[in-house]
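In: please find the sequence and the predicted model below.
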Amino acid sequence: MSPLRVLIAPDSFKGTLTAHEAAAAIAEGWAGVRPGDQLELVPLADGGEGTLDAIEAATPGAVRGSRDGVTGPDGRTRHGEWLKLPGGVAVVELAQIAGLPFMSELAPLSATTRGVGEIIKAAVEDGAREVWLALGGSASTDGGLGALRALGAVALDSAGNEVSEGGAGLKEIASLDFAGLLPIPGGITLLSDVTAPLTGPTGAAAVFGPQKGATPRQVDELDQALQSFARLAGHSPDTPGAGAAGGAGYGFMAAYGAGMDSGADRIAELVQLNQRIRTANIVITGEGSFDDQSRTGKLVGNVLQRAADAGVQSAVIAGRVAADAGTWALGLDELAGDPRKAMNEPAHWAAAAGKCAAESLGAGMAQPPLRPLT
């Protein structure tokens, strides 16, 4: 059989596999069927989990900075990192500091982004002149106020006391002052592919609050708190991306005039994704759940569109496939016959999916076999 050039470029499978682990497992399965093929592994991210890893792998001279004693989303201290790029750019990944997995238990009203601000401050004190803030995977719906307070913002209640941490504290604010914010000469660029506004039925609380444990009543409370915050902060809550990371996108837009850039596009440029796709016969991408949102700005949809534009065969391997991918697609839950089984052994089933992909795509089949593999 003729050798193929296969580009394996997934996002992370949230909570189960990093992008690097997913790519390696898929490659293992593929190579077991077609050992003569040339496999290129390019783990990706779109601003959420794995962004530091993806940018570090793509950037010669990138090194990590770190700080202990950083405030986690539930108030416990933890280790935090940032990425130092040549030219004085610091990349900070919100998910790595204030992500949902770091909660001892879900706390939608009190979870905070304070640690994100502490890491930004550490990076600037270390010499960074510009910050890329990757938004995604947040445990909090605090509008980014926790991070901004760590950077010098002051939020007081009607009695002149500092407001509580988390989204619940937003409704306590009587006065808000950004004058004492730490200067960042080159500014802040937000990396995200979320286009949600801050408030309303498609906003931060309504769309993402339930994932963080918010009940319907708490979703309403958080949305009202974000509306109150927006009235004081002055920036438009309808700005696309303002709802990213529990409204952290909005907070940094209002306080620092931060601009929003596509995380998937920024990382694709750094890894020269278009050039890699053009030299491939097949592009395999994937994520934890391929659903209706995957083609609307998320990383996997971004990769699929680039492959289509280049006229290259594409495929999706995901934890589950809940929408029409418009191409060859296979879910690990489908292979395992049980979603829990797939989540308990994600690397095994990702390798099994890679084997299916090699058998199907290598032979020109249109659809994968729908049978459990062992």
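Out: All right, it came through fine. Note that the structure is predicted; figures quoted are calculated from it, not measured.
In: only C-alpha atoms from now on, for both contacts and neighbour counts.
Out: Will do.
In: how much space between residue 46 and residue 55?
Out: 10 Å (CA to CA, to the nearest Å).
In: contacts only, for residue 325.
Out: Counting by CA atoms under 8 Å, 6 or more residues apart in numbering, residue 325 touches 290, 316.
In: now do the strands in the stretch 1-150 of the chain.
Out: Using DSSP state E, counting those that start in this stretch, the strands of the stretch 1-150 of the chain run over 5-8, 38-41, 63-71, 77-85, 89-93, 130-134.
In: quick one: the ones you listed as CSV, columns for distance to residue 231 and mean neighbour count too.
Out: Output for the strands of the stretch 1-150 of the chain, formatted as CSV (distance: least, CA to CA, whole Å; neighbours: other CA atoms under 10 Å):
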stretch, distance to residue 231, mean neighbour count
strand 5-8, 45, 24
strand 38-41, 46, 17
strand 63-71, 27, 15
strand 77-85, 32, 20
strand 89-93, 28, 27
strand 130-134, 24, 26
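In: turn those strands into a markdown table, including distance to residue 175.
Out: Putting the strands of the stretch 1-150 of the chain into a markdown table (distance: least, CA to CA, whole Å) gives the following:
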| stretch | distance to residue 175 |
| --- | --- |
| strand 5-8 | 50 |
| strand 38-41 | 50 |
| strand 63-71 | 24 |
| strand 77-85 | 28 |
| strand 89-93 | 28 |
| strand 130-134 | 26 |
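In: so which of these is nearest residue 153?
Out: Nearest to residue 153 among those is strand 63-71 (16.5 Å), distances taken as CA to CA.
In: and residue 2, how many residues sit next to it?
Out: If you count neighbours by other CA atoms under 10 Å, residue 2 ends up with 7.
In: same check on the one 10 residues further on?
Out: Counted with other CA under 10 Å, the neighbours of residue 12 add up to 26.
In: likewise for the one 10 residues further on?
Out: Residues lying near residue 22 (other CA under 10 Å) number 33.
In: can I assume it is in contact with residue 12?
Out: Yes: using CA atoms under 8 Å, residue 22 is in contact with residue 12, at 6.8 Å.
In: which parts of the stretch 1-150 of the chain are helices?
Out: With helices called from DSSP state H, counting those that start in this stretch, the stretch 1-150 of the chain shows them at 19-33, 51-58, 94-98, 114-125, 145-150.
In: among those, which is the most enclosed?
Out: Of all these, helix 94-98 carries the top mean neighbour count, a mean of 28, counting by mean count of other CA atoms under 10 Å.
In: put this next to the first one:
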Amino acid sequence: MRERPDNGGADDCRPLPRRGPARRDGSPGLSTAAGVVRVLVATDKFRGFASGPTASRAIAAGLRATGCAADVRSVGDGGEGTIDAVWRIAGGHRTRLPAVDAWGRRVEAQLLRLPTGETLIEAADVLGVANRPDPAGLPPPSTALGELIRLVAPVVRDLLVVCLGGTAVVDGGIGACEALRWQPWGPPTLVAADVDIPYASVVGRFGAQKGVPGHLVDQYESELRRASEVLRARSGRDVAQIPRAGAGGGLAGALACLGADVRGGFATFDALTGFSRSMGHADVLVTGEGRVDESTWLGKAPGELLRAAHRKGMPAGLVAGAIDDGSRTTVGAMCRHWVALNEQGSASRRTPEVALYHSGAEMGKAIRQNRDGS
């Protein structure tokens, strides 16, 4: 367990002008006796270890074992799992549509219709990096997302929300635009970008994790430059001037060139669910994810939650599978307490739920000691 003073940080989210419907995630809330520390637990996934909801529940159980009152909330940032997180809070009608993914496989894509007229889809359902048949394979084109948008467009009532995180593509969105025939597809569309990076940084920032081998980096970067020229010629827009254009391997910029509005994924989630209001009922925030690295601070839910906590003057804690060396200074500035599972010795041999439970208990002890001044 580490402790640091609570200092610094700003929130650059631009909220949408929408209210948050009532929650449905079944957590009991934070009405507690006087003197009990109220902790809001909202983690992202621990990839390959535990889903966000599973991790949050285990951490909350550990916190409760130390006498804290812990309230679990789902959270999303435009990445995989955003639809589930929105549904758990806002409700709506969830269905699955038959689709074809980027590798030619028949899959079922999620569709969530909210009572307020928004329809959500996730790009990862057809382009997901976690669903690659060959982890060593080259990145596919983004065509499958364009086909999914065309399939869904006729059933959208008011607004289509495309969640872009977790894709395996780096083609700058050209494949999707070709599938869309380089034309607007009908309903107003909002792209929920899980990271804030420029279009030109797609290959350099995320190419390796999406399958671009080192000896082909120059080739892929050259193709990305050509993609930006094609987008300018087709739409008259310069993707270099579009904020968050690099999200989804450049899909954010490409869809913006065809008329979509690009917003931060966490800001979009907050606008659809009213999540940030729940922070006002807690004394401490605890968030987390599998690996805290540079991308955490580029728009991912844990980083955005920590910024929001700083803005509110709210103490925060972090549970991570691992923390990159380059992020330790930021974590120290953002968090009062933190736990890295890979630094817990025997914890690495525990089941996911047990490891996270013990991390929550350790966090709870530190929170209570800090509150009691002992």
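Out: Thanks, I have the structure now. It should be emphasised that the depicted structure is a prediction, and the values quoted were computed from it without experimental measurement.
In: ok, back up a step: shared neighbours of residue 46 and residue 55 of the first structure, which are they?
Out: Contacts common to residue 46 of the first structure and residue 55, judged by CA under 8 Å, 6+ apart, are residue 267.
In: picking up where we left off before, which among the strands of the stretch 1-150 of the first structure is found nearest to residue 359 of the first structure?
Out: Here strand 5-8 is closest among the strands of the stretch 1-150 of the first structure (CA to CA), at 13.3 Å.
In: packing partners for that closest one?
Out: Strand 5-8 of the first structure is packed against helix 19-33, strand 38-41, strand 282-285, with contacts defined by 3 or more CA pairs under 8 Å, 6 or more residues apart in numbering; DSSP states H and E.
In: for the helices of the stretch 1-150 of the first structure, which one sits closest to residue 268 of the first structure?
Out: Evaluated over those, closeness to residue 268 of the first structure peaks at helix 51-58, with 9.4 Å, by CA to CA.
In: so what does residue 230 of the first structure match up with in the second structure?
Out: Per TM-score structural alignment, the equivalent position to residue 230 of the first structure in the second structure is residue 228.
In: circling back: format the helices and strands packed on strand 5-8 of the first structure as a markdown table; extra columns: distance to residue 74 of the first structure.
Out: Compiled in a markdown table, those are given as follows (distance: least, CA to CA, whole Å):
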| stretch | distance to residue 74 of the first structure |
| --- | --- |
| helix 19-33 | 26 |
| strand 38-41 | 35 |
| strand 282-285 | 33 |
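In: select, out of the ones you listed, the one closest to residue 265 of the first structure.
Out: strand 282-285 (15.0 Å).
In: so the closest one aligns onto which residues of the second structure?
Out: Against the second structure, strand 282-285 of the first structure falls on residues 284-287 (TM-score structural alignment).
In: mean shift of the matching stretch relative to the first structure?
Out: Stretch 284-287 of the second structure: mean distance to aligned residues in the first structure after superposition is 0.8 Å, counting by mean CA distance after the TM-score superposition for the first structure.
In: who touches the residue nearest the centre of the first structure in this structure?
Out: Nearest residue to the geometric centre of the first structure (CA atoms, centre = their mean): residue 48, 1.4 Å. When contacts are counted by CA under 8 Å, 6+ apart, residue 48 of the first structure touches 93, 94, 95, 134, 135, 136, 137, 192.
In: contacting residues around residue 158 of the second structure?
Out: When contacts are counted by CA under 8 Å, 6+ apart, residue 158 of the second structure touches 117, 118, 119, 187, 188.
In: from residue 265 of the second structure, how far out is the second one?
Out: So that's residue 118 of the second structure. For residue 118 of the second structure, the distance to residue 265 of the second structure (CA to CA) stands at 15 Å.
In: and if you look at the third one?
Out: According to CA to CA, residue 119 of the second structure stands 15 Å off from residue 265 of the second structure.
In: re earlier: which residues touch the match of strand 282-285 of the first structure?
Out: 37-44, 279, 302, 305-306, 309, 314-319.
In: which residues does the aligned residue in the first structure for residue 129 of the second structure contact?
Out: Residue 129 of the second structure maps onto residue 100 in the first structure, with residues paired by TM-score structural alignment. Residues counted as contacts of residue 100 of the first structure (CA under 8 Å, 6+ apart) are 73, 137, 138, 139, 140, 212.
In: and the residues you listed, which is closest to residue 294 of the first structure?
Out: Proximity of the contacts of residue 100 of the first structure to residue 294 of the first structure, judged by CA to CA, is greatest for residue 137, which lies at 15.5 Å.
In: on that earlier part again, adding neighbour count and distance to residue 154 of the first structure, write the contacts of residue 100 of the first structure out as CSV.
Out: Output for those, formatted as CSV (neighbours: other CA atoms under 10 Å; distance: CA to CA, whole Å):
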residue, neighbour count, distance to residue 154 of the first structure
73, 31, 19
137, 25, 25
138, 31, 22
139, 33, 22
140, 35, 19
212, 22, 26
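In: follow-up on the earlier one: any idea how far the residue nearest to the centre of the first structure is from residue 276 of the first structure?
Out: Per CA to CA, residue 48 of the first structure is found 22 Å from residue 276 of the first structure.
In: can you tell me the number of residues neighbouring the counterpart of residue 191 of the first structure in the second structure?
Out: Matched to the second structure by TM-score structural alignment, residue 191 of the first structure sits across from residue 192. Counted with other CA under 10 Å, the neighbours of residue 192 of the second structure add up to 30.
In: next, the contact list for residue 192 of the second structure, please.
Out: The contact partners of residue 192 of the second structure, taken as CA under 8 Å, 6+ apart, are 77, 78, 161, 162, 163, 164, 262, 263, 264, 265, 266, 268.
In: now it. Nearest residue, chain neighbours left out?
Out: residue 265 (4.2 Å; CA to CA, 6 or more residues apart in numbering).
In: let me know whether that neighbour touches residue 194 as I believe.
Out: Yes: judged on CA under 8 Å, residue 265 of the second structure makes contact with residue 194 at a distance of 4.8 Å.
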